[in-house]
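Peer 1: attaching a predicted model along with its sequence, questions to come.
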Amino acid sequence: MENALPRLGKGAAIVESDSAPNATGNRRAKARLTCHPVDAAPFTVSGKTARALRLLATNSDGITPLDCIPTIMRLGSIIWQLRHRYGLAISTEMEPHEDGRHARYRLVSRFRLESG
């Protein structure tokens, strides 16, 4: 009988994704949010996009990619979706650090969130 788990290298870890089976083999429910922007039609997002939107909404100082590890690995892609697909206004500020720089994203749009 083959082992169902992937082989991992030294120091590697398995991080549960939105649809990964949990220890009992059941799938975990995706995070789901309905957003009601002041100046646009309401929309619903789920999974990593919903988690990123909740982080943006709850952190007035904004968020960086490091704030989201390990659950959201491609924050820039999710920010692009929230801007271009859903029409939210999100500012980007580049912050220097000793190894280079990183982006800090702040939500500018006003809206109401509803868990769903």
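Peer 2: Yep, it's here. Numbers count the residues shown, from 1 in each chain.

Peer 1: going forward, measure contacts and count neighbours with C-alpha atoms only.
Peer 2: OK.

Peer 1: nearest spatial neighbour of residue 104, chain-adjacent residues omitted?
Peer 2: Distances taken as C-alpha to C-alpha, 6 or more residues apart in numbering put residue 64 closest to residue 104, at 4.7 Å, once the chain neighbours are dropped.

Peer 1: tell me the contacts of that neighbour?
Peer 2: 102, 103, 104, 105 (C-alpha atoms under 8 Å, 6 or more residues apart in numbering).

Peer 1: from residue 57, how far out is it?
Peer 2: 13 Å (C-alpha to C-alpha, to the nearest Å).

Peer 1: same thing with residue 103?
Peer 2: 17 Å.

Peer 1: same check on residue 43?
Peer 2: Residue 43 is 15 Å from residue 57, by C-alpha to C-alpha.

Peer 1: these two: who's more crowded?
Peer 2: Using other C-alpha atoms under 10 Å as the criterion, residue 43 and residue 57 rank with residue 57 on top: 19 against 11.

Peer 1: check it against this one:
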Amino acid sequence: MIQYANDADAGKPRFDPPLKAYQNTMPHDGKGIARIAFRASEGRLWAYRGKRARVLAMLATNDDGVTQWDCYPWHTRLAASVQVMRDDGIEIETTLEGPYRHARYRLRTPGTLTMQGDEG
């Protein structure tokens, strides 16, 4: 039987994309924010925590929209979060693009984003 050395014994660096994704935070991704609230221009307020909060922050700050690839690896079911936000009354547009018809989501409800820390 042939024995192979593992990557650490062979001196190869360990490839860990999820770890890298969590080390490189973006200012709009909501990481480290306890709650994100979105107030529509007519006054209605939505507040989310966790993955939905990060998705809402990305939708509110990216004019080009958000795709599943933008949320990988921390969120693998973007369409489910978008559907919950739609059910709550947030207007989100879906466009299909590319030869494989992947979805791009854009926030269509005008308003402002409020990020609140752990105390808020």
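Peer 2: Received, thanks. Treat the numbers as computed from the prediction; the structure is a model and nothing was measured.

Peer 1: for the second structure, just list every one of the helices.
Peer 2: 7-10, 17-23, 50-61, 68-71, 78-87 (DSSP state H).

Peer 1: just how off-centre is stretch 55-68 of the first structure within its chain?
Peer 2: 10 Å (C-alpha atoms, centre = their mean, to the nearest Å).

Peer 1: so which bit of the second structure is that stretch matched to?
Peer 2: Aligned using TM-score structural alignment, stretch 55-68 of the first structure spans residues 58-71 in the second structure.

Peer 1: using neighbour counts, pick out the buried residues of the matching stretch.
Peer 2: If you call a residue buried by 16 or more other C-alpha atoms under 10 Å, then stretch 58-71 of the second structure has these buried ones: 58, 59, 60, 61, 65, 66, 67, 68, 71.

Peer 1: how many residues are close by the closest residue to the last one other than its chain neighbours?
Peer 2: Closest residue in space to residue 71 of the second structure, ignoring its immediate chain neighbours: residue 78 at 7.4 Å, by C-alpha to C-alpha, 6+ apart. Residue 78 of the second structure has 21 neighbours, counted by other C-alpha under 10 Å.

Peer 1: got a list of what residue 78 of the second structure touches?
Peer 2: Applying C-alpha under 8 Å, 6+ apart, the residues contacting residue 78 of the second structure are 55, 67, 68, 71.

Peer 1: and the aligned partner of residue 80 of the first structure in the second structure, how far is that from residue 33 of the second structure?
Peer 2: Matched to the second structure by TM-score structural alignment, residue 80 of the first structure sits across from residue 83. Distance of residue 83 of the second structure to residue 33 of the second structure, given as C-alpha to C-alpha: 22 Å.

Peer 1: swap in residue 49 of the second structure?
Peer 2: Distance, residue 49 of the second structure to residue 33 of the second structure, by C-alpha to C-alpha: 8 Å.

Peer 1: and if you look at residue 80 of the second structure?
Peer 2: Counting by C-alpha to C-alpha, the gap from residue 80 of the second structure to residue 33 of the second structure is 21 Å.

Peer 1: between these two, tell me which one has more neighbours.
Peer 2: Taking neighbours as other C-alpha under 10 Å, residue 80 of the second structure and residue 33 compare with residue 33 leading, 16 against 11.

Peer 1: correct me, but the more buried one touches residue 116?
Peer 2: Yes: using C-alpha atoms under 8 Å, residue 33 of the second structure is in contact with residue 116, at 6.2 Å.

Peer 1: so how many other residues sit close to residue 34 of the first structure?
Peer 2: Neighbours around residue 34 of the first structure, by other C-alpha under 10 Å: 16.
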